[in-house]
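K.L.:
sequence and predicted structure are below.
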Amino acid sequence: MSKIKAANGLKGTRLVPGTKLVLPGAKAHPKRRKARSKPGAQRTVRETIPAEVIEPRARLASENLPTEAELAEAAKAEDAARPAFDPASDVPGTEETLKDRLLRVAQRMLSVPYRFGGTTLWGLDCSGFVQKAFAYLNRDLPRSAREQFEVGTAVEKANLSPGDLVFFRTYAQYPSHVGIYLGNNRFVHASAREKKVTIDSLETPYYVQRYIGAKRLLFEENDVRN
């Protein structure tokens, strides 16, 4: 008791309610420190964006997107800018065999875009290209490579002649690709791989493995187109 009195400067034993006493020998409780985040620890920061900022951002995003009407007008302008193209133009009309005319027309269609199911000069698939080329000779061919393989006379590969149709199995077990033979083991076709009408070699491994035969539709060398 005497130690407590001495530590607190007390003379008597009476205490006023609420008096705080110092107890000799008692350990002081350490102050609690706020926990510090470790390096690399993730903290979530929530940012409140005012409505007056969000609205202009949304409006700007919508204004940058073209409307359907604008897209349609752009497509029309692009089509109008394309030059008129006639593969049969500038092809001599006299003393020219149908084979010669076919080869000229076919090669004038080089670089026309490939389009699966396409039958126009804006885009052609392989059989559409062959059908289109023969149409300039006033010859009607079936639409698909499979059907085109059923017409004409079969020709051995060693006896191929310019103007013959060459057929391949590509994505199916039946004839699924066709081109027009040019001579010197070259043929012109609408290529899905090249995405355009192009010239390839029959000696290319890809086509060697897939070649299945050829058909001849034009026979008479003196069949002249006037």
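P.N.:
Right, received. Where do you want to start?
K.L.:
can we go C-alpha only for contacts and neighbour counts from here?
P.N.:
Fine.
K.L.:
show me where the chain has strands.
P.N.:
Applying DSSP state E to the chain gives strands spanning 119-120, 123-124, 153-155, 165-168, 177-183, 186-191, 196-201, 211-216.
K.L.:
adding mean neighbour count and distance to residue 106, write the ones you listed out as CSV.
P.N.:
CSV is the format used below for the strands of the chain (neighbours: other CA atoms under 10 Å; distance: least, CA to CA, whole Å):
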stretch, mean neighbour count, distance to residue 106
strand 119-120, 16, 13
strand 123-124, 24, 12
strand 153-155, 15, 20
strand 165-168, 26, 12
strand 177-183, 25, 8
strand 186-191, 24, 7
strand 196-201, 20, 9
strand 211-216, 20, 16
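K.L.:
out of the ones you listed, flag the one nearest residue 133.
P.N.:
Distance to residue 133, taken as CA to CA, is lowest for strand 177-183 among these, at 9.3 Å.
K.L.:
ok, residue 136 to residue 118 distance?
P.N.:
17 Å (CA to CA, to the nearest Å).
K.L.:
can I get the strands of the chain in JSON lines with distance to residue 81?
P.N.:
What follows is the strands of the chain, written out as JSON lines (distance: least, CA to CA, whole Å):
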{"stretch": "strand 119-120", "distance to residue 81": "17"}
{"stretch": "strand 123-124", "distance to residue 81": "16"}
{"stretch": "strand 153-155", "distance to residue 81": "43"}
{"stretch": "strand 165-168", "distance to residue 81": "34"}
{"stretch": "strand 177-183", "distance to residue 81": "30"}
{"stretch": "strand 186-191", "distance to residue 81": "24"}
{"stretch": "strand 196-201", "distance to residue 81": "20"}
{"stretch": "strand 211-216", "distance to residue 81": "39"}
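K.L.:
between the ones you listed, which gets nearest to residue 143?
P.N.:
Going by CA to CA, the one of the strands of the chain nearest residue 143 is strand 119-120, 9.0 Å.
K.L.:
closest to residue 107 out of the strands of the chain?
P.N.:
Comparing these by CA to CA, strand 186-191 comes nearest, at 7.2 Å.
K.L.:
let's bring in a second model and compare:
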Amino acid sequence: MIKKFLFCSMIALLTATTAFSQSKSKETTQLEDPDNLASQYFSQVMGVAADATSNVKLYKFIYEWIGTPYRFGGNTKKGIDCSAFTKAIYDKVFNTTILRNSRDIFSMVDPLSKEELKQGDLVFFKFKSRSISHVGIYLGDNRFAHASSSRGVVISNLNEPYYSRGFYKGGRIMESFRKEFEIE
């Protein structure tokens, strides 16, 4: 009777250990998956459920650039400026060619108010200038990704006093440019 009990106990322990090991392995695989990492990161930063992120390609792209230092005129991971970062997102994520300068990019959009912004729209700012001096990409929930001159590539909130004061307009690429560049 005792032998039978010990044998059953060992089988149960072995089964539990195997199940735990398989569960850990699956968990590790999920943590190593870049799409899952990007979703988890944005879930934490933006306060949205990971499965609610509608464009993982966008989030993954931004995730890979977070922390890249700012460099005026730069367009690599060694350093990038706001318009080059925005241009890279549109090139790689949306297969769309946009111009290189924030003022020129603004000439390609239909202007929008903050309330009209959707994920993937552009946000334009005027800081200490009468002309547009900064651009980023809207992510939703008042968050946007951009190359900050002081912090590099980051996600910020349009409601932060600095960005709220400098916000000029949002924008969506005009249909005429979409057709010209053969955008879906």
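P.N.:
Cool, got the structure. Given the structure is predicted, the values throughout are model-derived calculations rather than measurements.
K.L.:
got a TM-score for the two of them?
P.N.:
Overlay of the two chains. TM-score (TM-score structural alignment, normalised by the length of the second structure): 0.61; 126 aligned residues with a CA RMSD of 2.6 Å.
K.L.:
and residue 91 of the first structure, which of the strands of the first structure is closest to it?
P.N.:
Among the strands of the first structure, strand 177-183 sits nearest to residue 91 of the first structure (CA to CA), with 17.1 Å.
K.L.:
what's the closest of the strands of the first structure to residue 59 of the first structure?
P.N.:
Taking those one by one with CA to CA, strand 123-124 is closest: 38.1 Å.
K.L.:
nearest residue to the middle of the second structure?
P.N.:
residue 59 (3.3 Å; CA atoms, centre = their mean).
K.L.:
you'd agree that residue is up against residue 42?
P.N.:
Yes. The pair residue 59 of the second structure / residue 42 is scored as a contact, 7.1 Å apart, by CA atoms under 8 Å.
K.L.:
returning to what we had before: so the closest residue to the residue nearest to the centre of the second structure other than its chain neighbours is in which element?
P.N.:
In this structure, residue 59 of the second structure finds its nearest non-sequential neighbour in residue 38, 5.9 Å apart by CA to CA, 6 or more residues apart in numbering. Secondary structure assigned from DSSP states H and E places residue 38 of the second structure in helix 34-46.
K.L.:
same thing with residue 14 of the second structure?
P.N.:
helix 2-32.
K.L.:
other SSEs contacting that helix?
P.N.:
Using 3 or more CA pairs under 8 Å, 6 or more residues apart in numbering; DSSP states H and E as the contact test, the elements touching helix 2-32 of the second structure are helix 34-46.
K.L.:
the same query, at a cut-off of 6 Å, please.
P.N.:
The contact analysis (3 or more CA pairs under 6 Å, 6 or more residues apart in numbering; DSSP states H and E) places helix 2-32 of the second structure against no helix or strand.
K.L.:
what angle do that helix and helix 34-46 make?
P.N.:
80 degrees (axes from the mean of the first three to the mean of the last three CA atoms, to 10 degrees).
K.L.:
ok so, going back, just the buried positions in the helix holding residue 38 of the second structure, please.
P.N.:
Neighbour counts over helix 34-46 of the second structure (16 or more other CA atoms under 10 Å) mark 35, 36, 37, 38, 39, 40, 41, 42, 43, 46 as buried.
K.L.:
export these to TSV and tack on distance to residue 176 of the second structure?
P.N.:
As requested, those are exported to TSV (distance: CA to CA, whole Å):
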residue	distance to residue 176 of the second structure
35	33
36	36
37	36
38	33
39	33
40	36
41	35
42	32
43	35
46	32
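K.L.:
which one among these gets closest to residue 65 of the second structure?
P.N.:
Ranked by distance to residue 65 of the second structure (CA to CA), those are led by residue 38 at 11.2 Å.
K.L.:
now do the same contact list for that closest one.
P.N.:
Neighbouring residues of residue 38 of the second structure by CA atoms under 6 Å, 6 or more residues apart in numbering: 59, 60, 63.
K.L.:
counterpart of the last one over in the first structure?
P.N.:
When the first structure is aligned by TM-score structural alignment, residue 63 of the second structure is paired with residue 107.
K.L.:
give me the neighbour count for its match.
P.N.:
The number of residues packed around residue 107 of the first structure, counting by other CA atoms under 10 Å, is 20.
K.L.:
now the one 10 residues further on
P.N.:
In terms of burial, residue 117 of the first structure registers 14 neighbours under the definition other CA under 10 Å.
K.L.:
show the contacting residues for it.
P.N.:
Counting by CA under 6 Å, 6+ apart, residue 117 of the first structure touches residue 125.
K.L.:
how about it, what's its match in the second structure?
P.N.:
Match for residue 117 of the first structure (TM-score structural alignment): residue 73.
K.L.:
apart from its neighbours in sequence, what residue is nearest residue 186 of the first structure?
P.N.:
residue 201 (4.5 Å).
K.L.:
and the one you found, what pairs with it in the second structure?
P.N.:
Matched by TM-score structural alignment, residue 201 of the first structure corresponds to residue 157 in the second structure.
K.L.:
so how far is residue 36 of the second structure from its match?
P.N.:
Residue 157 of the second structure is 23 Å from residue 36 of the second structure, where distance means CA to CA.
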